[in-house]
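Peer 1: Pasting the sequence and the predicted coordinates here, then a few questions.
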Amino acid sequence: MMLFKRQSCTSLTCTTKGYVRIESFEESKSPADSIRDPSPTSWNVCGSGNILCSNVEENENYALFGGKGVEVNVWDLQKCTKIWTAKSPPRNSLDIFTPMWFTSTTFLSKDDHRKFVAGTSCHQVRLYDISAQRRPVMSFDFRETPIKAVVEDLDGHTVYIGNGSGDLASVDIRAGKLLGCFIGKCSGSIRSLARHPELPIIASCGLDSYLRIWDIHSRQLLSAVFLKQHLTNVVFDSHFRTQG
């Protein structure tokens, strides 16, 4: 589920079978008194396979969807129409075909919905440009376990990636250059990453039940909190302000 920022009290949800629903709520003092949209917008984004990842771009006009057996694709949320679908990379030198299995996606820039990054279960990170071609314009392998989370930096060309064995790294996606790995490996699969909108920090969480805060410049661990359960998502509250 994703809550829209520009459209107040609007959410987008997507099931593993590809059923997408955009729904609005009327604000009220009590959650019990909130009124749901009587006619939400809904459609299906895949005919087969399972949706495992999705993302909405900054202006909330386009969304990405991808998964197991589902090529990553871009949809116009205003018209509820698919505007682009990726094409699988060609077979490698051993004539082995890489299966469709996308596990994470993110738009690369807040100002451009045409470029996005996708992580796969085959430990690949791919950069797509829908204005250039259907196949990845660049791809590289990262370690040996599935990519589980990717998030973009504010500079528009750095991405942070986390995988199934707890490795966290930053990459310059323009050339696929590994900038460095974060110090202090997580003891379980990373499932979510979040970049703070102002401060030079990122947050990670995963199956080892720890929420971790990292410095993006030194790549040092700043704080870790044990939360007693498997964690699947982390977000920053951009409206939070300390008192005093």
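Peer 2: That came through fine. The model shown is predicted, which means the values in this text are computed figures rather than measured ones.

Peer 1: Going by C-alpha atoms from here, please, whenever you check contacts or count neighbours.
Peer 2: OK.

Peer 1: contacting residues around Leu178?
Peer 2: 169-172 (C-alpha atoms under 8 Å, 6 or more residues apart in numbering).

Peer 1: Out of the residues you listed, which comes closest to Gln124?
Peer 2: Val171 (12.6 Å; C-alpha to C-alpha).

Peer 1: and the nearest residue to the closest one once chain neighbours are set aside, how far is that from Ala86?
Peer 2: If the residues on either side of it in the chain are set aside, Val171 comes closest to Leu178, at 4.5 Å by C-alpha to C-alpha, 6 or more residues apart in numbering. From Leu178 across to Ala86, the span is 25 Å (C-alpha to C-alpha, to the nearest Å).

Peer 1: Can you name the next helix or strand after the helix or strand harbouring the residue nearest to Val171?
Peer 2: Here Leu178 sits within strand 177-181, counting by DSSP states H and E. Where DSSP H and E defines the elements, the next helix or strand beyond strand 177-181 is strand 190-195.

Peer 1: Now do that following strand: everything it contacts.
Peer 2: In contact with strand 190-195 (C-alpha under 8 Å, 6+ apart) are residues 148-153, 160-167, 201-207, 231-236.

Peer 1: tell me how far that strand is from the chain's mean position?
Peer 2: 8 Å (C-alpha atoms, centre = their mean, to the nearest Å).

Peer 1: That strand: what's the following helix or strand?
Peer 2: Criterion used, DSSP H and E; the element after strand 190-195 is strand 201-206.

Peer 1: in the helix or strand following that following strand, what counts as buried?
Peer 2: With elements assigned by DSSP H and E, the helix or strand that comes after strand 201-206 is strand 210-215. Across strand 210-215, burial judged by 16 or more other C-alpha atoms under 10 Å covers 210-215.

Peer 1: ok, and here's another one to check against it:
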Amino acid sequence: MSKKTKATTDFNLYVGGKTGAFKGVKVDYNGIIVKNLQNVEILKPESEISFLSWNENKECDILIGTVNQTVKIYDIEFKAYSTSFEAKFGTGPIVGFARVNGAVTTCSGSGHIKVWKYKKNEQIQFSVGGEVSRMKEFYQKEGVIGLGGNKNDFKIWDIERKEKIFCAKNVKKDMLELEVPIWVTDLTFLPDSEYKVAVSTRHGQVRLYDTKAQRRPVIDINIENQSLNTITLCHNNNQVIVGSTTGHLMMADLRGKGKILHRYKGPVGSVRQVAAHPKLPYFASVGLDRYMRIHHTESRRLLFERYLKVRLNTVLMSSKFGKDLEKLDQSDDDDIECVDLEGENEFNEIFDNMETVRSEPQKKKKKIQ
């Protein structure tokens, strides 16, 4: 493919790395195209990308948050950064974005939320009173967010009123009468109901809350020996994909009492984030092993993988993703893994150019008579 074609590619995935690298990715039936969208020569350790989000539901531009609390906005149409500003409030990385009356809203790891407006007297800012690992916006109702963190159970807030709408209650004590530790790592709102939210925890739980029914989770799935980093909703809205710190990808069913349905092969390092298509059976995952992978949610097949050279924190999937991948689903070979190998060619070239080292055969020692 020519350089001109690559430059005008419409990407359907975007990833952010620990080095601050921001890459556009196009995945289709023919393979994978990757392009750096950030000048790597100016990157610093504090440039690490901590969160990616669509600025609005129209998917026209992307909000990029970093560990040093810088916000960048990338314009999809013009393929360039439209603005950048420091969003210093509280401490820790930016862990989530929201929109309030068109204004960008950030949440820091220390739990400080601020609505960034040009007129300072119109800015809204407050603290939620605890550490936050992830904040996400409820897209069906502007200004409503869900969040949680270490020793800070899941809550729903109204930003404009600075009020808690819902505060989760911990599950009952364990068999030793000890409090079950709390550490919410990620969450996802169920679109069919404004009252249901699924969360993942660092202690291996997948929980479903019905905020209109009760404060405790209505479903509590415990995954032994796993520490979960991320959760995303599948296309059927009854199942979620979760990723763990030990490289496990699993599907959990949120119907009935809840259970683990599938496990997916591929990752060998911590899975930092997963993103699923809202209507098609595909999801993407990234992690510290530097790979981006595409799986089919139902067949569990690994469709694509690509080595992206940097440890990855975040992935964002466009609604345009996957429209031409149906050909892969119709394959007669159940064991086929349609994997893009361009990333591995870099290693092949290195090894091919290495000088072969031959060890001399060891001389046999004479036996002493």
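Peer 2: That came through fine. All values reported here derive from a predicted model rather than from experimental measurement.

Peer 1: one step back: which of the contacts of Leu178 of the first structure tops the neighbour count?
Peer 2: Ser170 (23 neighbours; other C-alpha atoms under 10 Å).

Peer 1: Please identify which helix or strand holds that residue.
Peer 2: Per DSSP H and E: strand 168-172 holds Ser170 of the first structure.

Peer 1: so where in the second structure does that strand end up aligned?
Peer 2: Aligning strand 168-172 of the first structure against the second structure (TM-score structural alignment) gives residues 249-253.

Peer 1: what does stretch 122-131 of the first structure give?
Peer 2: Taking TM-score structural alignment, stretch 122-131 of the first structure hits residues 203-212 over in the second structure.

Peer 1: got a list of contacts for that stretch?
Peer 2: 166, 181-183, 195-200, 215-228, 252, 254.

Peer 1: repeat for stretch 91-104 of the first structure
Peer 2: 52-54, 66-72, 88-90, 118-122, 146-150.

Peer 1: Leaving out chain neighbours, which residue sits closest to Asp37 of the first structure?
Peer 2: Ser24 (5.2 Å).

Peer 1: Now do the helix or strand hosting that neighbour: distance to the chain's middle.
Peer 2: Taking DSSP H and E as the definition, one finds Ser24 of the first structure inside strand 19-26. Between the centre of strand 19-26 of the first structure and the centre of its chain there are 20 Å (C-alpha atoms, centre = their mean).

Peer 1: same question, stretch 12-31 of the first structure
Peer 2: The mean C-alpha position of stretch 12-31 of the first structure is separated from the chain mean by 18 Å, C-alpha atoms, centre = their mean.

Peer 1: One more: stretch 124-131 of the first structure?
Peer 2: On C-alpha atoms, centre = their mean, the centre of stretch 124-131 of the first structure falls 13 Å from the chain's centre.

Peer 1: Would you mark the buried spots in that stretch?
Peer 2: 124-130.

Peer 1: swap in stretch 45-57 of the first structure?
Peer 2: For stretch 45-57 of the first structure, using 16+ other C-alpha under 10 Å, the buried residues are 45-46, 49-57.

Peer 1: Check stretch 267-284 of the second structure too.
Peer 2: Buried, per 16+ other C-alpha under 10 Å, within stretch 267-284 of the second structure: 267, 269-278, 280-284.

Peer 1: just stretch 56-66 of the second structure next, same as before
Peer 2: Those would be 59, 61-66, for stretch 56-66 of the second structure by 16+ other C-alpha under 10 Å.

Peer 1: how far does it stretch from start to finish?
Peer 2: Start-to-end, stretch 56-66 of the second structure (C-alpha to C-alpha) is 19 Å.

Peer 1: next one: stretch 40-51 of the first structure
Peer 2: Termini of stretch 40-51 of the first structure sit 20 Å apart (C-alpha to C-alpha).

Peer 1: roughly how far is that stretch from the heart of the chain?
Peer 2: 18 Å.

Peer 1: What lies in contact with that stretch?
Peer 2: With C-alpha under 8 Å, 6+ apart, stretch 40-51 of the first structure has contacts from 14-24, 65-70, 80, 82.

Peer 1: Tell me how far the nearest residue to Tyr160 of the first structure once chain neighbours are set aside lies from Asp153 of the first structure.
Peer 2: With sequence-adjacent residues excluded and distances taken as C-alpha to C-alpha, 6+ apart, Tyr160 of the first structure is closest to Ser170, at 4.4 Å. According to C-alpha to C-alpha, Ser170 of the first structure and Asp153 of the first structure sit 9 Å apart.

Peer 1: Between the two, which contacts overlap?
Peer 2: By C-alpha under 8 Å, 6+ apart, the residues touching both Ser170 of the first structure and Asp153 are 159-160.

Peer 1: Looks like Ser121 of the first structure contacts Arg143 (just checking).
Peer 2: No: with contact defined as C-alpha atoms under 8 Å, Ser121 of the first structure does not reach Arg143; the gap is 11.5 Å.

Peer 1: So between these two, which is more surrounded?
Peer 2: Ser121 (22 against 14).

Peer 1: check contacts around Ala7 of the second structure.
Peer 2: Neighbours of Ala7 of the second structure in contact, by C-alpha under 8 Å, 6+ apart: none.

Peer 1: Over to Gly17 of the second structure?
Peer 2: By C-alpha under 8 Å, 6+ apart, the neighbours of Gly17 of the second structure are 48-49, 310-314.

Peer 1: my read: Lys228 of the first structure touches Ser209, true?
Peer 2: Yes: here Lys228 of the first structure reaches Ser209: they are 5.7 Å apart, a contact under C-alpha under 8 Å.

Peer 1: Have a look at the two and say which one is more surrounded.
Peer 2: Ser209 (21 against 9).

Peer 1: Can you list the neighbours in contact with the helix or strand containing Phe351 of the second structure?
Peer 2: If you go by DSSP H and E, Phe351 of the second structure is part of helix 342-353. Helix 342-353 of the second structure is contacted by residues 306-308 when judged by C-alpha under 8 Å, 6+ apart.

Peer 1: Quick check: buried residues in that helix?
Peer 2: Buried residues in helix 342-353 of the second structure (16+ other C-alpha under 10 Å): none.

Peer 1: now swap in stretch 235-246 of the second structure and tell me
Peer 2: 235, 237, 239-246.

Peer 1: Can you add secondary structure and distance to Val95 of the second structure and give those back as a markdown table?
Peer 2: Below are those laid out as a markdown table (DSSP: H, G, I helix; E, B strand; the rest coil; distance: C-alpha to C-alpha, whole Å):
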| residue | secondary structure | distance to Val95 of the second structure |
| --- | --- | --- |
| His235 | coil | 24 |
| Asn237 | coil | 24 |
| Gln239 | strand | 24 |
| Val240 | strand | 21 |
| Ile241 | strand | 20 |
| Val242 | strand | 18 |
| Gly243 | strand | 17 |
| Ser244 | strand | 18 |
| Thr245 | coil | 18 |
| Thr246 | coil | 21 |
